[in-house]
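J.: Structure, please.
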Amino acid sequence: MTSSPSFADLTTIGVGGEIARFSEPTTRVGLIEAIEDADHAGIPLCMLGGGSNMLVGDAPFHGVVIRDGRRDIVVPDEADPVEGTDTTVHLTASAGANWDDFVEFAVSLGLEGVEGLSGIPGTVGASVVQNIGAYGQEVATSVESVEVWDRKAKVVLTFDGDSMQFGYRTSALKQSMFGEEGAKFFPSPRYVVLSVTFVLRHSPTGTLAYPQLARALNASLGDRMNTEVIRGAVLRVRAAKGMLEDPARYNNHWMSGMKREENIAKDNQVVDALRLDDTEPSHVFRITDRHSCGSFFINPQISAHRAEQLPDNAPKFGVTLADGQPGVKTSAAWLIDHAGFHRGFRVSKQSSAALSSVHTLALTNIGGAKASEVWALAHAIQDGVQYAFGIDLIPEPVVVGLE
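T.: Okay, here's the model as predicted:
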């Protein structure tokens, strides 16, 4: 066994080069010291969570990869129980805690607010950097504060929700790794998450805020249902779309301890139940469909004028653009599909990178793919959508070591 893993060992898409140095501190002080050591030495630093939102090149990474080894989740309100009509409860989790472990813990306590985010791979720290969202919920709506290490000022700071500047799949933390200033810190943010405090609500039920989820439960949009039932439905829907990570990845030595064993077993049960359901097409069981970065492209947000030029049947949802003007969000998956890229598309028969066989928003490693193959597929799709609709698709994953 090598002393350091490769990015292929640590990422959900299973590609990426060897890592010169890997560190997994298990204390808050140890984490800050590891970051400081890398920054003081002036070598590239990559902060890694669950490896679900990264595409890293095939060449060796001549730097330090740090993964927070802390997994604790605590309930600070336990000493101050809920009284009267106040139903709020706070949960604080270390940045290294597995995100789905956090969701399962919250739901098991009878708390509402994150059940729609079940099954998203990654860590608590990464969840606020990316402002993850799914099935009508975003992490931003449940965040009270984020404790970070400021790599520039070399101090611990606490950001409240407003200071995080949450946007669609972005935050102030994510933006701090881009631009002229951010280039000094890339491929990690200037602000490294240490812990997150969430504010949730005591409630055995949650709201069905997404049409696909409501249909899966034979209910109507806006209905209230048990949060455990909602969580179970989200996991099944994600699995059927190939968007539930491969539970077998935790058999890898380098992934050991990253997720609670009981939750890995539950994921296997979800997959097994689909396998036995003869109403589901056989392709939902292909493990390779889950070897991806998740959704590879962000749903474009465009001006209302630009949206009028799209076909009438294109999905269009009203949003507020970054400049404060009214705009429209459309579906990246729809654009890809209608630009002529079918499920399972590959740039060549020899390529081991393909669009998912279930839907067109995930780029997958179907076995032994190189990062360069995934990147070539991404470029082909971007070029095709630009040619067909004049819209630039922006990758959602952080891309390292690829032009």
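
J.: Could you use CA atoms for every contact and neighbour count after this?
T.: OK.

J.: Quick one: distance of the longest strand seen in the chain to the chain centre.
T.: Among the segments of the chain that qualify as a strand by DSSP state E, the longest is strand 191-202. Put simply, strand 191-202 sits 16 Å off its chain's centre (CA atoms, centre = their mean, to the nearest Å).

J.: Now the second one, please; I'll put the structures next to each other:
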Amino acid sequence: MTDSFTPQLLDGLDNVTVDTHTTFADVTSLRLGGRPRAFVRCSTPEAVVEVVRRLDDTATSWLIVGGGSNLVVADGELDLVAVAVENKEVSLGDDGLVRAGAGAVWDDVVAAAVERGFGGIECLSGIPGSAGATPVQNVGAYGTEISDVLTRVRLYERATGETRWVPASELELAYRYSNLKFTGRAVVLEIELQLTTDGLSAPLRFGQLAGKTGERRDVRAVREEVLGLRRKKGMVLDPAEHDTWSAGSFFTNPIVSAEVADRVRDSVRADRGDDDADRMPAWEVAGGIKLSAAWLIERAGFPRGYPGKRSPVRLSTKHTLALTNRGSATSEELANLARTIRNGVVSVFGVELVPEPVWIGMEF
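T.: Next up is the predicted model:
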């Protein structure tokens, strides 16, 4: 089967708009990326299914786009079709059951739940992107992951052509992982969450949040505190502020063996002294010890704002885990900075950082 795509392939479909002018730089939070063959906007789940089915039938390369906050896309003309999922309906039951279309803005879902006094996702406030992306990489922040509250997802299974609700237990959810990630086997159409209804947050697990570990606080207060912390780190997108033109946390926190963690700590102790080594963030998790990518980046010699004001791409001046476009960058310049940081951390600590964003049309 050969690719025979033309925009006319999608003529006559309800709730579908085909745009041949939009670029990825227009829609991604990094404001980077070239022009796809078409940008296809789908406002219902049924439209998404039919578009993907027709593209698969013609062997056309395609990419699902939600909020565009987790993509690093090559510059230039791209040999793929972007499928924008824009079904944005959100329903909230009195029992705390929340159902959201995959195209819903994730922070709008959080805000609506918090306004109703529903608890469980308040620590995920301010995360950019769409609701449909949250289960794909098991989005998490401040001690909470979507797997804590996700009950099921509605998927379009490409191999069978079926649309079905799948229990969260079938997704193999782990740290920044699901069996949907990188596989392309299915498209998320809707998600369903079970939240609490007593007006209190999930038990607090993160030291930067006020209150004792395990304490439950008013969901509205926790949301505002989380938003404040994210703003201080430049992690709430502001179109007028280049320090927020990023893909959020660019690298995942590495999980290493206890021996590697001890080696890193010893290296810091020798180079920076006991106080810094004793403060090294390290958490016991399934599979080993989780280290802080941001902490490693700084200790490897990459401070906030690196490599300096003249660079079109640099680390955020607020947080070393965000790589930012200062307004005139190219995707390759961003990729080069990411590689420099990865290689530097490997050289100093022997730990390889893995990027969170999905790379399209280019290699890391």
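
J.: Fetch the TM-score of the aligned pair.
T.: Superposed pair, TM-score by TM-score structural alignment, normalised by the length of the second structure: 0.88. Supporting alignment: 332 aligned residues with a CA RMSD of 1.5 Å.

J.: Can you list the buried residues in the longest strand of the first structure?
T.: Judged by neighbour count using 16 or more other CA atoms under 10 Å, the buried positions of strand 191-202 of the first structure are 191-202.

J.: what's the burial count for the counterpart of residue 165 of the second structure in the first structure?
T.: Under the alignment (TM-score structural alignment), residue 165 of the second structure maps onto residue 158 of the first structure. Residue 158 of the first structure is flanked by 17 other residues according to other CA atoms under 10 Å.

J.: now residue 154 of the first structure
T.: For residue 154 of the first structure, using other CA under 10 Å, the count is 11.

J.: For the match of residue 165 of the second structure, which residues are in contact?
T.: Residues near residue 158 of the first structure by CA atoms under 8 Å, 6 or more residues apart in numbering: 145-148.

J.: mean shift of the helix or strand that contains it relative to the second structure?
T.: For residue 158 of the first structure, the host element (DSSP states H and E) is strand 155-160. Aligned to the second structure and superposed, strand 155-160 of the first structure gives a mean residue distance of 1.7 Å (mean CA distance after the TM-score superposition for the first structure).

J.: Can you identify the element that follows that strand toward the C-terminus?
T.: helix 172-175.

J.: Who are the packing partners of that following helix?
T.: Judged by 3 or more CA pairs under 8 Å, 6 or more residues apart in numbering; DSSP states H and E, the packing partners of helix 172-175 of the first structure are helix 124-130.

J.: Any idea how far the helix it packs on is from the middle of the chain?
T.: For helix 124-130 of the first structure, the distance to the chain centre is 8 Å (CA atoms, centre = their mean).

J.: helices or strands next to it in the packing?
T.: Checked by 3+ CA pairs under 8 Å, 6+ apart, helix 124-130 of the first structure has strand 88-94, helix 99-108, helix 172-175, strand 191-202 packed alongside it.

J.: what's the helix or strand following it aligned against in the second structure?
T.: On the C-terminal side of helix 124-130 of the first structure, the nearest following helix or strand under DSSP H and E is strand 133-134. The counterpart of strand 133-134 of the first structure in the second structure, using TM-score structural alignment, spans residues 140-141.

J.: Following superposition onto the first structure, what is the mean distance for the lengthiest helix in the second structure?
T.: In the second structure, assigned by DSSP state H, the helix with the most residues is helix 331-349. Here helix 331-349 of the second structure, set against the first structure after superposition, deviates by a mean of 0.4 Å using mean CA distance after the TM-score superposition for the first structure.

J.: by contact count, what packs against that helix?
T.: In terms of contacts (3+ CA pairs under 8 Å, 6+ apart), helix 331-349 of the second structure is packed against helix 293-299, strand 313-315, strand 323-325.

J.: Ok, which of these comes nearest residue 354 of the second structure?
T.: Distance to residue 354 of the second structure, taken as CA to CA, is lowest for helix 293-299 among these, at 9.3 Å.

J.: In the first structure, which residue range corresponds to that closest one?
T.: Alignment of helix 293-299 of the second structure against the first structure: residues 332-338, by TM-score structural alignment.

J.: Just list the residues touching residue 92 of the first structure, thanks.
T.: Residue 92 of the first structure sits next to 73-76, 195-198 when contact means CA under 8 Å, 6+ apart.

J.: Take these and map them onto the second structure. Which survive?
T.: Here these are checked against the second structure with both residues aligned by TM-score structural alignment, their matches' CA atoms under 8 Å, and the contacts held in both are 73-75, 195-198.

J.: of the residues you listed, closest to residue 30 of the first structure?
T.: residue 195 (14.1 Å).

J.: Now do the aligned partner of the closest one in the second structure against residue 114 of the second structure, distance only.
T.: Under the alignment by TM-score structural alignment, residue 195 of the first structure pairs with residue 190 in the second structure. Distance, residue 190 of the second structure to residue 114 of the second structure, using CA to CA, to the nearest Å: 20 Å.
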